[in-house]
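Peer 1: Okay, sequence plus prediction incoming.
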Amino acid sequence: MDTEFALDVERVRADFPILSQEVNGRPLVYLDNGATTQVPNPVLDAVVAHYRTDNANVHRGIHTLSERSTAKLEASREVVRAFLNAASADEVVFTSGTTASVNMVAYAWEARLAPGQCVVVSALEHHANFVPWQQACMRSGAEFFVCPLTAEGEVDLGALEARLAAGGVSLVAMAHVSNVLGTVVPVGEVVRLAHAHGAAVLVDAAQSVRHEPLDVREIGCDFLCFSGHKVLGPTGIGVLYGKGELLGQLAPSWYGGEMVAQVTAALTTFEELPLRFEPGTPNYVGALGLATALDYVEGVGRKAVAAREAALTAYAEERLRATKGVQVVGSPARRAGCVSFCVEGAHPFDIATLLDKLGVAVRSGSQCAQPLLDETLGIHKVVRVSPAFYNTREEIDAFGEALERVVRLVTPRG
């Protein structure tokens, strides 16, 4: 038992055999969890078992295998509903991921936009919660307002409130946690401010799904989305939550089988929620994998997972700040999930490449957040380290030692 982090890490790591391998002749230290988490054995087993025994297309079939698949899909939807504390499973739409979820809402919301109206995002946003709204505003003539940050890397709530008070804001789309700075945005306060001025709120929870409580009724948001592969699940599966009344007002953005009620040459009518937003064959096996992953997190303990990841992230930041030649990016009051940094005189790609040679996996580049890096911070590219609850303090030490070695290699000697 790792008493410092109140979690039996050895038992947990046994469920992730990928972590025990060597890379470039060294034990793997996987610290790229902000991009994709690893998948535990129970999730792998559930997916394989379904393909072996129950696989069939869902909803339309009346044979036994189809009914089994359909039952598992809808049971998975209920697991997600409970995880988010949504009022109804009808408010849970399965998508291919956060990007698809945001685009789905942006496409439908565009019909509500016009000159004189506004969509607000923050300077923290991942491209997936920035570009769809930018493009919707460009097509509709609505204003696209990027809420600035404080010097510490926090969303400037004063600037947000001022823009809301100026009128015309239709929707606020904001990340719960930044994928670059790790800034934890007080989304409950954002919702309170937005609703007070008649604006809806979409929360991008891709980076917060493991780190922060996601009670959609407590947060009060109108929409929330996340991706399965950020929370131990398979790739290609994600979730869009929407308040039932509001979600039901939106038009579908994709069309095909499964989501229609009646089709004639003159008219097509659509299914009720949530099927009207799930055209074609849904990723029912991915949904099963995601539900199993969420059950796994619940089994470990959501509070224990969040506390351990917070402690590991803080320890990684401590190691970075103690390393000569390293600049940590941002200093938010609350940081979750990741720390980004630069090395003086070295390109982030080179740092990540050399760390990989020492068995350490981190992310380098713009992190799909060019407006934040280029326009707000003037940094362009960073290296990001993002621990998960199955990482250890010893792995953070190994990363720190490897980074010190790399810095010595790339830093010009005086």
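Peer 2: Arrived safely.
Peer 1: Please count neighbours and contacts with C-alpha atoms only from this point.
Peer 2: Fine.
Peer 1: so when I look at Val102, I'm seeing a strand, right?
Peer 2: No - checked against DSSP: H, G, I helix; E, B strand; the rest coil, Val102 lies outside a strand; its state is helix.
Peer 1: show me where the stretch 51-200 of the chain has strands.
Peer 2: In the stretch 51-200 of the chain, the strands defined using DSSP state E, counting those that start in this stretch lie at 92-95, 118-122, 143-147, 169-175, 200-204.
Peer 1: between the longest one and strand 143-147, what angle do the directions make?
Peer 2: So that's strand 169-175. For strand 169-175 against strand 143-147, the angle by axes from the mean of the first three to the mean of the last three CA atoms, to 10 degrees is 40 degrees.
Peer 1: could you give the angle of strand 169-175 to strand 200-204?
Peer 2: Relative orientation of strand 169-175 with respect to strand 200-204: 20 degrees, computed using the same axes, to 10 degrees.
Peer 1: another one to put next to it:
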Amino acid sequence: MSSAVEALRKRSLTQLGPGLLMAGAAIGVSHLVQSTRAGALYGWGALVFVLLANLLKYPFYEYGHRYAAATGNNLVQAYRQMGRRYLVPFLLLNSVTAVGSFAVDAFIAAMLVQYLWLPQVSATLLSGLVLLVCWGLIAVGRYRWFERITKSCVILLSVATVAAVVMAVVAQPAFEIASATPKPSPFSWSALPFIVAFMGWMPGGLELSVWQSLWVQSDAEDSGQPWTAESASFDFNVGYSLTVILACLFLALGTMTLQGRLLADTPAEFAGQLIGMYTTSIGEWAAPVVGVCAIAAIFSTTFTVVDAFPRTLAAGLGELYSPLQKQPQLKNGLTLLISSLAMLLLVAFSAGFNLLIDTITIIAFVAAPYYAWLNIRCIQTLPDEQQPRPWLVRWATLGFLYLLGFSLVFLGVEFIQL
């Protein structure tokens, strides 16, 4: 057995590191909230956009794994090698999405905690506590311990979701009602803002590709075992497949159980609807179990975001100003700064959290073509033997044109409506 195959076997059996971290980051707002909203609003027709977003973003996420495994460097370093004029806009965009992501992920986790255990405590206050706990766990180095628990809970949530979908299908009356209820078309112009917002974080923002490269690099440094192309590809594809399957299942749950009802803006109603998607199919007894799993899933997403955004910004600032590379507290300082700004955003954004989610995810989608173009440029610098296959290159070109075209159409429609 070759060393490459042996490395793949060992990786596949003992750890699915950055790939499952990516799944943990993705299976949060995009799945629990946006996929269920898409199903509730547009039914099975929205499945087209779930598949398109996942398929056409695939090459750019894969490039993050590929580049780090091939070079031992991360994509932030690659952007810096291209020039400051490419890295600086990336960092500015990341700063904006970091604040919004911290706010949205923490608030949804807080909603679930409030609904299940602490109804008398403000969701905004609980959001701050969620961010503080995440920062504390990272600061004291409990990442590996927390990672094992959250991965287990994501698996439990996956099992519960599969069970809920199967039982909803078996419960023919509920399925027939959901199917018979007329729903607006997701292909109409009126649906465009939501569809763009939906695809912005489906399965995640494209900055996730940079996080993957940082995680692959860190994992190789910590383990002393460099990633091969085969093991990196296996790790990535397992994690990505899980995110795609669960996105489809959450859309199915929204279609069959919410039946055209919008997810509420108020914390108690939102959490009740989310848990209700499962209890409608499985039974009321499942509420505590599903609630804990859902909290674990969104909390792991929040934890991953709290780790990844400051890690990315610290790496970028270090590339721009080398003395900052020797400042180990830079990442912690950035975490506290972003958390503080996120709390201010939650206090100021009183129009409702659905509008906040849509705003942040629309920004993510409009920024996606720039990230995609950067990743295409970076992967072209690899030696010939480490280049992606021609079909993947063509796939990336198609994905870039899709993201760019959709973004331009959306911006054009919004400009006309001003």
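Peer 2: The structure has been received and is ready for your questions. On a predicted model such as this, the values are computed, not experimentally measured, just so you know.
Peer 1: Can you give me the TM-score here?
Peer 2: Laid over one another, the chains give 0.25 as their TM-score (TM-score structural alignment, normalised by the length of structure 1), with 169 aligned residues with a CA RMSD of 7.1 Å.
Peer 1: Let's have the strands of the stretch 51-200 of structure 1 in a markdown table, adding distance to Arg408 of structure 1.
Peer 2: Below are the strands of the stretch 51-200 of structure 1 laid out as a markdown table (distance: least, CA to CA, whole Å):
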| stretch | distance to Arg408 of structure 1 |
| --- | --- |
| strand 92-95 | 45 |
| strand 118-122 | 37 |
| strand 143-147 | 39 |
| strand 169-175 | 36 |
| strand 200-204 | 38 |
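Peer 1: can you tell which of the ones you listed is closest to Leu288 of structure 1?
Peer 2: Evaluated over the strands of the stretch 51-200 of structure 1, closeness to Leu288 of structure 1 peaks at strand 92-95, with 10.9 Å, by CA to CA.
Peer 1: Which other helices and strands does that closest one contact?
Peer 2: Helices and strands touching strand 92-95 of structure 1, by 3 or more CA pairs under 8 Å, 6 or more residues apart in numbering; DSSP states H and E, are helix 64-84, strand 238-242.
Peer 1: Ser218 of structure 2: which element?
Peer 2: Following DSSP states H and E, one finds Ser218 of structure 2 within helix 208-223.
Peer 1: how about the helices in the stretch 101-250 of structure 2?
Peer 2: Along the stretch 101-250 of structure 2, counting by DSSP state H, counting those that start in this stretch, helices occupy 123-139, 143-170, 172-180, 192-200, 208-223, 229-253.
Peer 1: buried set for the helix or strand hosting Arg11 of structure 1?
Peer 2: Element membership of Arg11 of structure 1 [criterion: DSSP H and E] is helix 9-13. For helix 9-13 of structure 1, a neighbour-count test (16 or more other CA atoms under 10 Å) marks Val9, Arg13 as buried.
Peer 1: Can you name the element that comes right after that helix?
Peer 2: Proceeding N to C from helix 9-13 of structure 1, the next assigned helix or strand is strand 22-23, under DSSP H and E.
Peer 1: Can you tell me which residue sits nearest the middle of structure 2?
Peer 2: Structure 2 has Ala26 as the residue nearest its centroid, 2.8 Å off, counting by CA atoms, centre = their mean.
Peer 1: sorry, back to before: of all the helices of the stretch 101-250 of structure 2, which lies closest to Glu319 of structure 2?
Peer 2: In terms of CA to CA, the element of those nearest to Glu319 of structure 2 is helix 208-223, at 13.7 Å.
Peer 1: Can you tell me which helices and strands that closest one packs against?
Peer 2: With contacts taken as 3+ CA pairs under 8 Å, 6+ apart, helix 208-223 of structure 2 sits against helix 17-26, helix 47-71, helix 75-82, helix 287-320.
Peer 1: That helix vs helix 229-253, what angle?
Peer 2: Here the directions of helix 208-223 of structure 2 and helix 229-253 differ by 130 degrees (the same axes, to 10 degrees).
Peer 1: quick one, helices of the stretch 101-250 of structure 1?
Peer 2: Going by DSSP H, counting those that start in this stretch, the stretch 101-250 of structure 1 shows helices at 131-140, 157-165, 187-196, 216-219, 244-247.
Peer 1: With respect to Val80 of structure 1, which of those lies nearest?
Peer 2: Of all these, helix 216-219 comes closest under CA to CA, at 11.5 Å.
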